[in-house]
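A.B. asks: structure for this input, please:
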Amino acid sequence: MAKRAERPGDPIKLIGLLWKPTEAVSRSGLTPRRVTDAAIAVADAEGLDALTIRRIAGDLGVSPMALYPHVAGRAELIELMLDAVAAEVYATGPPPAEAATWRARIERVAQANWDHHMAHPWTVDVAPGRPVPGPGVSGKYEAELVALDRLGLGDIEMDQTLTAVLGLVSSAARGVISMRRVWQESSLTDVQWWESVAPALAAAMGGVSYPIAQRVSTTVGETTGMSTDPEGAFRLGLDMLLDGLAHRIK
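C.D. replies: So this is what the prediction gives:
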């Protein structure tokens, strides 16, 4: 089980790292971007649990001490990683604001963030807190707000709507990523796992019946092959959210 990564404690130092990075090559041949890219590669492949200063230094062929002129520690490195991958979300393809309708714009925002989490699963493991926005995160936020602008929403409603969309995406993405990790660690599919525990569960329940829960869970399992369907919930939830928004902005 992946641990939730903590946020760094010194926001002032982090602001300097994010907004005023030096790209001068040190004697070790490193730059902050090269260190960040190496860290992203490790996290994408193995998760944040594998991310240590020693590991990154080894991959770069330098001593751990050679990294500290560029990053103060692991927590700060993760912030640089988050900002770097945030800058990629709308780097390819047309921006959300160019979609033909307001609904298509928001759907593009949601899909881009879904793809972002699937490409970088470790992003769902970073604990919420008071993130310091760097240029990547700030540019992403601006692109997403443009998609919501001029719909008749107030500024607070725009931010809340975006938060609702991104929260729906990240919650469902976390569910999918968690399930994939379980599958990687187990030799059983969800259906096989339930079949293996069903007799013991039935005996423990002692004849207690939950007919609607049994009907629904059976349908989900037979239809999707999974105990739950986070991606399906994301798609349906987004449609329902946008249907509600359509009534609000009439």
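
A.B. asks: can we go C-alpha only for contacts and neighbour counts from here?
C.D. replies: Fine.

A.B. asks: tell me which residues in the lengthiest helix in the chain are buried?
C.D. replies: When the chain is scanned for its longest helix (criterion: DSSP state H), the result is helix 155-185. By neighbour count with 16 or more other C-alpha atoms under 10 Å, helix 155-185 contains the buried residues 158-159, 161-162, 165-166, 168-179.

A.B. asks: same check on stretch 56-76?
C.D. replies: Across stretch 56-76, burial judged by 16+ other C-alpha under 10 Å covers I56, A57, L60, S63, A66, L67, H70, V71, R74, A75, E76.

A.B. asks: redo those residues as CSV? Include secondary structure and distance to A50.
C.D. replies: Compiled in CSV, the buried residues of stretch 56-76 are given as follows (DSSP: H, G, I helix; E, B strand; the rest coil; distance: C-alpha to C-alpha, whole Å):
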residue, secondary structure, distance to A50
I56, helix, 9
A57, helix, 13
L60, helix, 15
S63, coil, 17
A66, helix, 19
L67, helix, 17
H70, coil, 20
V71, coil, 17
R74, helix, 11
A75, helix, 13
E76, helix, 16
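
A.B. asks: let's compare: structure for the following, please.
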Amino acid sequence: MAEQAQALRRTPLSRDRVLRAAVALADQAGIESFSMRSLAQDLGVVPMALYKHVANKDELLDGMIDVVVGEIDPPRPGPGWQPVLRARILSAREVLLRHPWAPLAIEARNQATPAVLDYLNTMVGILRDGGFSTDLAHHVMHAMGSRMLGFSQELFDDSRRAGRSGAADPTPPADFPAEAAARFPHLAAIATAASHDDTSVVGQGCDDQFEFEFALDLLLDGIERLRQQGWTSSGPHGSIR
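C.D. replies: So this is what the prediction gives:
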């Protein structure tokens, strides 16, 4: 093992090696104690050597997120949109269970990374291919929120939100650049699919009163349906499909 570690340390640095080493270190030590210095020490190099491959810690974190998101299984064609979407979300959850620091890192970014945008773009594509209008797909993305990425944001868990510089909105800004729109057409379509009342916006992004009530009513309707079915977590309907 010691010889393997020494051989790895002698391997020339590359951006991919730096990012994967960073992910492994964050898996082991957590994102709170993660630093460029600790990563350099783990790789057996001086900290300045890292800056040949990443400009700063923010770029490093973005790259780490993209490595993690890249582990999510691609969509598997199926007879309907629901099992396809469900399988991919569960795959994302499995990935995040392997990298428990990732949800906090994703939430803390001011902008979604390219891999996150690509992932969300394909998720909107699944909805659109399943017969959803851009308007309905827009609101479904809001209702799902971070669950689209395999986790749910905890409203009262302040420890997860400590030090956040801003939450990543699951949909892009309305002024989607033309270049990005060409690369992520489904996201660009829903970015302008609905207007929002700026006077009722809570926080960043599109979280206005309409979005809140849409998500609330959607959840309540689902809960009522389960109530009528006599659903219990240990019963035959414990898994919703």
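
A.B. asks: the longest helix of the first structure packs against which elements?
C.D. replies: helix 102-119, helix 135-148, helix 230-248 (3 or more C-alpha pairs under 8 Å, 6 or more residues apart in numbering; DSSP states H and E).

A.B. asks: which one of those helices lies nearest to L80 of the first structure?
C.D. replies: When those are ranked by proximity to L80 of the first structure, the top entry is helix 135-148, at 9.4 Å, counting by C-alpha to C-alpha.

A.B. asks: show me what the closest one is packed up against.
C.D. replies: In this structure, helix 135-148 of the first structure makes packing contacts with helix 74-86, helix 102-119, helix 155-185, judged by 3+ C-alpha pairs under 8 Å, 6+ apart.

A.B. asks: what's stretch 42-62 of the second structure aligned against in the first structure?
C.D. replies: Stretch 42-62 of the second structure falls opposite residues 59-79 of the first structure when the two are matched by TM-score structural alignment.

A.B. asks: who touches the matching stretch?
C.D. replies: By C-alpha atoms under 8 Å, 6 or more residues apart in numbering, the surrounding residues in contact with stretch 59-79 of the first structure are 5-8, 14, 17, 28, 30-32, 35-36, 38-39, 51-54, 56-58.

A.B. asks: that stretch: end-to-end distance?
C.D. replies: 20 Å (C-alpha to C-alpha, to the nearest Å).

A.B. asks: likewise stretch 224-232 of the first structure?
C.D. replies: Taking C-alpha to C-alpha, the span from the opening residue of stretch 224-232 of the first structure to its closing residue is 9 Å.

A.B. asks: the second structure: matching residues for that one?
C.D. replies: Applying TM-score structural alignment, one finds that stretch 224-232 of the first structure aligns to no residue range of the second structure.

A.B. asks: could you count how many residues lie near A24 of the second structure?
C.D. replies: Neighbouring residues of A24 of the second structure were enumerated by other C-alpha atoms under 10 Å; the total is 15.

A.B. asks: run the chain-centre distance for stretch 216-235 of the first structure.
C.D. replies: Centroid separation between stretch 216-235 of the first structure and its chain, computed with C-alpha atoms, centre = their mean, to the nearest Å, is 21 Å.

A.B. asks: stretch 83-96 of the second structure too?
C.D. replies: Stretch 83-96 of the second structure has its average C-alpha position 11 Å from the chain's average C-alpha position, going by C-alpha atoms, centre = their mean.

A.B. asks: read off where it ends up in the first structure.
C.D. replies: Structural correspondence for stretch 83-96 of the second structure: residues 104-117 of the first structure, per TM-score structural alignment.

A.B. asks: buried residues, the matching stretch. List them.
C.D. replies: Buried residues in stretch 104-117 of the first structure, counted by 16+ other C-alpha under 10 Å: A104, R105, I106, E107, R108, V109, A110, A112, N113, W114, H116, H117.

A.B. asks: and of these, the nearest to G232 of the first structure?
C.D. replies: The shortest distance between G232 of the first structure and any of these, using C-alpha to C-alpha, involves W114 and amounts to 12.4 Å.

A.B. asks: that older thread, take the contacts of stretch 59-79 of the first structure and keep only those in helices.
C.D. replies: Counting by DSSP H, the part of the contacts of stretch 59-79 of the first structure found in helices is L14, L17, P32, V35, T36, A38, A39, I53, R54, I56, A57, G58.

A.B. asks: just the buried ones from these?
C.D. replies: Among these, those buried by neighbour count (16+ other C-alpha under 10 Å) are L14, L17, P32, V35, T36, A38, A39, I53, I56, A57.

A.B. asks: residue in the second structure matching P131 of the first structure?
C.D. replies: Aligned counterpart of P131 of the first structure in the second structure: Q111 (TM-score structural alignment).

A.B. asks: in three-state terms, label that match for me.
C.D. replies: In three-state terms, and counting by DSSP: H, G, I helix; E, B strand; the rest coil, Q111 of the second structure is coil.

A.B. asks: would you confirm that H99 of the second structure contacts Q28?
C.D. replies: No. Contact criterion C-alpha atoms under 8 Å: H99 of the second structure and Q28 do not qualify, at 9.1 Å.

A.B. asks: comparing these two, which residue is more hemmed in?
C.D. replies: Taking neighbours as other C-alpha under 10 Å, H99 of the second structure and Q28 compare with H99 leading, 18 against 13.

A.B. asks: from the chain's centroid, how far away is stretch 81-100 of the second structure?
C.D. replies: 11 Å.

A.B. asks: what does it contact?
C.D. replies: Counting contacts by C-alpha under 8 Å, 6+ apart, the residues outside stretch 81-100 of the second structure that touch it are 23, 26-27, 30, 68-69, 71-78, 102-103, 123, 126-127, 129-130, 147-151, 241.

A.B. asks: which among those end up buried?
C.D. replies: Among those, the ones that count as buried by 16+ other C-alpha under 10 Å are 23, 26-27, 68-69, 72, 75, 102-103, 123, 126-127, 147-151.

A.B. asks: list the buried residues in stretch 232-239 of the first structure.
C.D. replies: Buried residues in stretch 232-239 of the first structure, defined by neighbour count with 16+ other C-alpha under 10 Å: F234, R235, G237, L238.

A.B. asks: hmm, back to that, next SSE downstream of the longest helix of the first structure?
C.D. replies: Next helix or strand after helix 155-185 of the first structure toward the C-terminus (DSSP states H and E): helix 190-205.

A.B. asks: thinking again about what came up before, need the helices and strands packed on helix 155-185 of the first structure in TSV (columns: distance to A202 of the first structure).
C.D. replies: Converted to TSV, these look like this (distance: least, C-alpha to C-alpha, whole Å):
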stretch	distance to A202 of the first structure
helix 102-119	36
helix 135-148	48
helix 230-248	26
